[in-house]
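1. Here is my input, please return the structure:
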Amino acid sequence: MRPDDKQQTQQEMAKVEQIIGVILQIGVIVSAIIICCGLLLLLVTGKSGYSSNHFPTHFGLIFQGIAQLKPFAIIMLGLFGLILTPVLRVVVSIYAFIKEHDQLYVLITTAVLLILILGMVLGYLNIWP
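-> Coordinates of the predicted model:
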């Protein structure tokens, strides 16, 4: 690798690392705002929008509850965003490792992403306890 190529790659990696940091910050802030809106609505109305000990766990129910301004649905949307934030970080990391031509870390990070997706799918389908 020529010195110019190495310097360009280092600059690109610095930009990717900065993007990863911004993604994490924005994800956490937006999720926190959504959760706070749901909590505020819960405090104002005094009702969760659901019968006792029930809350939406599937996307359809969450979006339906948001359309009806149900506090628990809004809180669940914020939690879902909070969960997806590090998943997005893993996706951006895969891109960074591809740019660095680091095949081992591309494979490891891809395996981590697949495990995360598998865990979410199994949880969504109630297959895993």
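2. For the rest of this, base every contact and every neighbour count on C-alpha atoms.
-> OK.
3. host element of the residue positioned nearest the centre of the chain?
-> Geometric centre of the chain, nearest residue: Leu84, 1.2 Å, by CA atoms, centre = their mean. Applying DSSP states H and E as the criterion places Leu84 in helix 71-99.
4. same thing with Leu113?
-> helix 103-124.
5. I have a second one here; can you model it like the first so I can compare?
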Amino acid sequence: MTKHQNETSTTTEMNHIEAIIGHILQIGVSIAAIIMALGLLLLIIKGGQTGYAKNVHPTTISGILRGIAQLKPYAVMMLGLFCLILTPILRVVVSIYAFAKEHDRLYVVITTLVLVILGISFVIGHTV
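-> Model (predicted):
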């Protein structure tokens, strides 16, 4: 394979990965919006009853899942927010893969560092 063919193949593959990243963002935001709309619809159906005491909201994954099983509107909406937050994180993971395919070690390291920082921020945010 010539250098030009290799560069063309890499460019084609990167364009494909960029398209995948775009689809991930579109699908993630769409799913989050649909879930939040379902939660809002459930809130309207239940006459504004959230299913929780005043100023109480599910903040853990297990709490959200329990609330969804009980059809609590706020739990459904929190799942939508959770999906919305996960969408860009998935984009970072796919970017790490894309940089690895390009053999761009510097950007693999930088993007992995971004992913680690995101993980740490979630841990800190959950414990505070």
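6. Quantitatively, what TM-score do the chains reach?
-> Laid over one another, the chains give 0.95 as their TM-score (TM-score structural alignment, normalised by the length of the second structure), with 126 aligned residues with a CA RMSD of 0.9 Å.
7. Which of the residues in the helix holding Leu113 of the first structure are classified as buried?
-> For helix 103-124 of the first structure, a neighbour-count test (16 or more other CA atoms under 10 Å) marks Tyr105, Val106, Thr109, Thr110, Leu113, Leu116 as buried.
8. before we move on, what about stretch 60-69 of the first structure?
-> Ile62, Phe63, Gly65, Ile66, Leu69.
9. can you name the residues of the second structure that the helix holding Leu113 of the first structure overlays?
-> Mapped onto the second structure using TM-score structural alignment, helix 103-124 of the first structure spans residues 105-126.
10. Could you pick out the longest helix of the second structure?
-> If you go by DSSP state H, the second structure has its longest helix at helix 3-45.
11. Just want to check the distance between the equivalent of Met78 of the second structure over in the first structure and Tyr124 of the first structure.
-> In the first structure, Met78 of the second structure lines up with Met76, judged by TM-score structural alignment. Separation of Met76 of the first structure from Tyr124 of the first structure (CA to CA, to the nearest Å) stands at 13 Å.
12. Tell me how many other residues crowd the residue nearest to Ile21 of the second structure when sequence neighbours are not counted.
-> Once flanking residues are discounted, Ile21 of the second structure sits nearest to Arg91: 6.0 Å by CA to CA, 6 or more residues apart in numbering. Neighbour count of Arg91 of the second structure, defined by other CA atoms under 10 Å: 19.
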